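Trainee: Predicted model and sequence below, questions to follow.
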Amino acid sequence: MSEKFEMTNKVYREMFINHLTFQWGWNYERQQADGCLFTLTPVLKRLYKDAPLEERERAIKRHLEFFNTHATLAPLLFGLIAALEVNTPEAEKDSITSIKTGLMGPIAGLGDGLFWFTLWPICASIGATMAVTGNIFGAIFTFVVFNVINQGVKWFGFRIGYTKGMDIINSGSGDEVIKRISGAATVLGLCVAGCLVSTTVKLSVPLEFASGDGKIVVQELIDKIMPCFLPVLVTLFCYWRLKKTNGKEAVRLIFGIMIAAIALTYFGILG
């Protein structure tokens, strides 16, 4: 059966197109299981074309088990699953479910770190900076760049997963590779967050005190000690409150900051 299968560009293309509807069948019982099976259908229908009905049923049920991972990096895992389907004897294919279950969690964490906590903030911060300066292409830039990279990773993910996935698994370095990429993404995300705070969070103290013939400008003193100190302080306070309340007071925190900013600005304490 597997000797007759050939992974062609047409199969990759069909998997990519099917994956565009990956989240459409999401449900609370098995979450992305329907999308998982539909994405793998181009491989399974060729692989089991002449197989007995019982084997085809087992293959379908095998990929209708609970599944949940990051949608953008899921093609990496699907490429690996396709390679396993082709190269694993029928009697041992229950192991595919174990491998899929074991990898979907790390891939989900890696995807969140790379895309939602790194790529999206980078694209959004650049687009927001463009929009603040009056450039109407700010929002367009954010969505176009993010989706070009997002879809590009999916397109090449199937190929990389199929050709390189087995090498990583066989070498036993899969966890190490994921940890390194995740660590690099975390560092990059922190750098972007720092730049975002310093460029978009605006907070200053307009207070001035007379000193003989001169005057002391409070904001200038703060900037000499640590530039952007007040924006960082407010950001750390928001992070502390969100972490302490597990995000449950996000709306209250937003309105609280708005009210405090209006009041302190009215009385001339903040600028």
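Mentor: Ah, there it is. Numbers count the residues shown, from 1 in each chain.

Trainee: only C-alpha atoms for contact and neighbour calcs from this point on.
Mentor: Noted.

Trainee: Skip ahead from whichever helix or strand residue 163 is part of and say which helix or strand is next.
Mentor: According to DSSP states H and E, residue 163 maps onto helix 138-171. Next helix or strand after helix 138-171 toward the C-terminus (DSSP H and E): helix 174-200.

Trainee: and the comparison structure, right after this:
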Amino acid sequence: MTFPNNQTVTQPDPWDIADNPPVNHGEYWGQVEIALWYCVLQKGVGKVPFDPQQHSVDQRRTSVEIKIFPIPEQNVSFDIKRDLIAESREWAGIVLKSIKALGLTAKEINGRYVRVKLASTGQTYTNGNGEDRERTTFEFVKAFASEAECKADFLSGGAAPVNTQPQATAHNSAQGTNGNGHNNGNSNGNQEKQTALNFLRIYVQNAARGQTDLNVIRSSLAANISTQPLLAKYFTVDSPETMQLLAEEMTK
């Protein structure tokens, strides 16, 4: 099988990345899981399950356990979770406030793909080394309609929301115009396509990992592209950019 050589995919210079590494400002992209249960706070123990047979109602509190399962592209290998109480300022004034700012309830955001950042609670704690550390909690920044949108936002650096909806017509979408030769002031098309290309590169690498049969790789890649709206908007398994990326992987 031959690959076209008339188009090249520009790779970032690894020396530039080494000299200017991306900074993690405590932001994470992934799926959120929220678990609730009634508890009682016991001194020296912490949370214990609320038992109406032995605890009074005024002792009852609501435990909120929040976990973020990061997308693979973020390459995070540790747990990201917070354990708090719904009746606390931390929940009401920071976490829930940020959820409501997105037009959602806690129940509605549960299970969604989201972008969160770590926000200070204004409190400190002492770690195992006797050092004072700032206590942080989750502040929800964005909620996405799909995993694909979440990944696209991460790959674009989170600079702007990604529109994964097709344009009115295929012609207008491809040309980025309104049919009269004007782009309606929308300059996000190129940025969105570049984001999709970055996304495509990762999918090609994953499909080719440990596999030498090009037909198997192409079949896997085609299936993945078809399930990702952002990718399918710009690329197919036979697109020149895809072919170029495949060629690069097959020669490694």
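Mentor: It's in. The shown structure was predicted, so the numbers you read here are calculated from the model rather than taken from an experiment.

Trainee: TM between them?
Mentor: The TM-score (TM-score structural alignment, normalised by the length of structure 2) is 0.27; 116 aligned residues with a Cα RMSD of 6.1 Å.

Trainee: rewinding a little: buried ones in the helix holding residue 163 of structure 1?
Mentor: For helix 138-171 of structure 1, burial by neighbour count (16 or more other Cα atoms under 10 Å) applies to 138-139, 141-142, 146, 150, 153-155, 157-163, 165-166, 168.

Trainee: got it, and stretch 174-185 of structure 1?
Mentor: Result for stretch 174-185 of structure 1 [16+ other Cα under 10 Å]: buried residues 182, 185.

Trainee: quick one: that stretch to chain centroid distance?
Mentor: Distance, stretch centre to chain centre, for stretch 174-185 of structure 1: 14 Å (Cα atoms, centre = their mean, to the nearest Å).

Trainee: For whichever strand or helix holds residue 222 of structure 2, name the packing helices and strands.
Mentor: According to DSSP H and E, residue 222 of structure 2 maps onto helix 214-226. In terms of contacts (3 or more Cα pairs under 8 Å, 6 or more residues apart in numbering; DSSP states H and E), helix 214-226 of structure 2 is packed against helix 189-208, helix 229-234.

Trainee: Kindly reformat those helices as a markdown table and extend each row with mean neighbour count and distance to residue 37 of structure 2.
Mentor: Formatted as a markdown table, these follow (neighbours: other Cα atoms under 10 Å; distance: least, Cα to Cα, whole Å):
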| stretch | mean neighbour count | distance to residue 37 of structure 2 |
| --- | --- | --- |
| helix 189-208 | 19 | 38 |
| helix 229-234 | 20 | 37 |
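
Trainee: Pipe those into TSV and attach distance to residue 120 of structure 2 per row.
Mentor: Listed next are these as TSV, based on distance: least, Cα to Cα, whole Å:
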stretch	distance to residue 120 of structure 2
helix 189-208	31
helix 229-234	34
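
Trainee: Can you check which of the ones you listed gets nearest to residue 174 of structure 2?
Mentor: Nearest to residue 174 of structure 2 among these is helix 229-234; the distance by Cα to Cα comes to 8.4 Å.

Trainee: Point out the other helices and strands that the closest one packs with.
Mentor: Checking 3+ Cα pairs under 8 Å, 6+ apart, helix 229-234 of structure 2 ends up next to helix 147-155, helix 189-208, helix 214-226.

Trainee: Residue 155 of structure 1 - nearest residue in space that isn't next to it in sequence?
Mentor: Spatial nearest neighbour of residue 155 of structure 1, excluding adjacent residues (Cα to Cα, 6 or more residues apart in numbering): residue 16 at 6.2 Å.

Trainee: With residue 193 of structure 1 instead?
Mentor: Nearest non-adjacent residue to residue 193 of structure 1, counting by Cα to Cα, 6+ apart: residue 121, 7.5 Å away.

Trainee: what angle do whichever strand or helix holds the one you found and helix 174-200 make?
Mentor: Assigned by DSSP H and E, residue 121 of structure 1 falls within helix 120-132. Using axes from the mean of the first three to the mean of the last three Cα atoms, to 10 degrees, the direction of helix 120-132 of structure 1 lies 20 degrees away from that of helix 174-200.

Trainee: Run through who's touching helix 120-132 of structure 1.
Mentor: Contact partners of helix 120-132 of structure 1, identified using Cα atoms under 8 Å, 6 or more residues apart in numbering, comprise 136-143, 145-146, 189, 192-193, 196, 200.

Trainee: Show me the two of these that sit farthest apart.
Mentor: Longest span within these, Cα to Cα: 136 and 189, 25.9 Å.

Trainee: on that earlier part again, can I get the helices and strands packed on helix 229-234 of structure 2 in JSON lines with distance to residue 117 of structure 2?
Mentor: Below are these laid out as JSON lines (distance: least, Cα to Cα, whole Å):
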{"stretch": "helix 147-155", "distance to residue 117 of structure 2": "13"}
{"stretch": "helix 189-208", "distance to residue 117 of structure 2": "22"}
{"stretch": "helix 214-226", "distance to residue 117 of structure 2": "29"}
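
Trainee: Sort out which residues of the helix holding residue 222 of structure 2 are buried, please.
Mentor: With burial defined by 16+ other Cα under 10 Å, the residues of helix 214-226 of structure 2 counted as buried are 217-218, 220-222, 224-225.

Trainee: relative orientation of it and helix 189-208 in degrees?
Mentor: Angle, helix 214-226 of structure 2 to helix 189-208, by the same axes, to 10 degrees: 140 degrees.

Trainee: still on that earlier bit, helices and strands around the helix holding residue 163 of structure 1, which ones?
Mentor: helix 9-19, helix 74-87, helix 120-132.
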